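A.B. asks: I would like the atomic coordinates for the input below:
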Amino acid sequence: MQHIQSDQNYSNPIVLFDGVCNLCTTSVRFLLAYNQKENLHFASLQSNFAKELLLQYHLPSSKLSTIILIENQQVYTKSIAVLELSKHLTYPWRVFYFLKFVPRRISDWVYDRISKNRYKCFGKKNQCMIPKPEWKHRFFE
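C.D. replies: Now for the predicted structure:
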């Protein structure tokens, strides 16, 4: 796992996720499997690295219940983050990007329902996900 200064300009998209959420860690594994370019990097919201990025981008650090994508110094959250991430996946998953034409209030409403119930439906771990050795270089601490 890597340590990087939070004021650094990142060349690859960074995904911040809830490291103890089973749905979130399964989603990260999915992204790792279908991101053929291997340009996506990850950090759990519980990590010091993520906390520094949240400060840098003026995002609240408490009670975050969303995936966050930081790409080209732009911050994406909720359903837009998921759709933007789909651009980095192989076919057929890439076609989900076209769902961006669904009104955001609708897609975020669906996202919020899932997010609110993620622990109840999918469970929660006692500690953050530990990546496989072959993926460690794509994670920040």
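A.B. asks: going forward, measure contacts between C-alpha atoms and count neighbours the same way
C.D. replies: Noted.
A.B. asks: Can you report how many residues neighbour V110?
C.D. replies: Other residues within reach of V110, judged by other Cα atoms under 10 Å, total 13.
A.B. asks: Next: K87.
C.D. replies: Using other Cα under 10 Å as the criterion, K87 is surrounded by 16 other residues.
A.B. asks: Next, the contact list for it, please.
C.D. replies: Going by Cα atoms under 8 Å, 6 or more residues apart in numbering, K87 touches R94, V95, Y97.
A.B. asks: And this one, please, so the two structures can be compared:
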Amino acid sequence: MTTIAPGTHEWAALERLIVFDGLCKWCNAWVTFIMARDRGRFRFATLQSDKGQALLRLLGLPIQDFETFLLLERGQVFTKSTAALRIARRLSGGWPLCALLVLVPRSLRDIVYDYVARHRYRLMGKSKACRIPTAEERSRFV
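C.D. replies: Coordinates of the predicted model:
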């Protein structure tokens, strides 16, 4: 986990923000899945946006060929499997039980995460343009 000060990026002070690959169909399906189950707890942005790119630079992460999505929670930055499990614990239904996987060492969880991330375009495809939120979703995107 990394922490960023509120003054270093305008998103740092947001309560919960998921920054994802807007071209990845897998990632977009994940965002749709979350929105249906999060009771409005999360906001969303793409890694391709100007602010997303600035955040990646600030964190020293690749600005292309993304290796992860980001979860920002009040200035704390989570990546890979840790981010996914922190999100799962805030979803409705039985999904919070997935958070128990945090008991598995992060290095092992991230091996699985990295495998899926490397093959996500092959598994689900890649869009030519970033996701455009529907009218109902627009207030959830920054």
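A.B. asks: so can I have a markdown table of the contacts of K87 of structure 1 showing neighbour count?
C.D. replies: What follows is those, written out as a markdown table (neighbours: other Cα atoms under 10 Å):
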| residue | neighbour count |
| --- | --- |
| R94 | 17 |
| V95 | 13 |
| Y97 | 17 |
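A.B. asks: Secondary structure and distance to R113 of structure 1 added to the residues you listed, as TSV?
C.D. replies: Shown next, in TSV, are the contacts of K87 of structure 1 (DSSP: H, G, I helix; E, B strand; the rest coil; distance: Cα to Cα, whole Å):
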residue	secondary structure	distance to R113 of structure 1
R94	helix	23
V95	helix	23
Y97	helix	20
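A.B. asks: Closest to H137 of structure 1 out of those?
C.D. replies: The closest of these to H137 of structure 1 turns out to be R94 (Cα to Cα; 23.8 Å).
A.B. asks: To which residue of structure 2 is N22 of structure 1 aligned?
C.D. replies: Applying TM-score structural alignment, one finds that N22 of structure 1 aligns to K25 in structure 2.
A.B. asks: Could you do S86 of structure 1 as well?
C.D. replies: Using TM-score structural alignment, S86 of structure 1 sits opposite A88 in structure 2.
A.B. asks: Distance check, that match against L47 of structure 2.
C.D. replies: 20 Å (Cα to Cα, to the nearest Å).
A.B. asks: And those two? Which one has more around it.
C.D. replies: L47 (25 against 21).
A.B. asks: I'd say the more buried one and Q53 touch.
C.D. replies: Yes. Using Cα atoms under 8 Å, L47 of structure 2 makes contact with Q53 at a distance of 5.9 Å.
A.B. asks: show me the contacts for K125 of structure 1.
C.D. replies: K125 of structure 1 neighbours (Cα under 8 Å, 6+ apart): V20, C21, N22.
A.B. asks: and if you look at Y113 of structure 2?
C.D. replies: K80, S81.
A.B. asks: Need the counterpart of it in structure 1.
C.D. replies: Per TM-score structural alignment, Y113 of structure 2 is aligned with Y111.
A.B. asks: what's the next secondary structure element after the strand or helix carrying its match?
C.D. replies: Secondary-structure element containing Y111 of structure 1, defined by DSSP states H and E: helix 104-116. Sequence-wise, the next helix or strand downstream of helix 104-116 of structure 1 (DSSP H and E) is helix 118-122.
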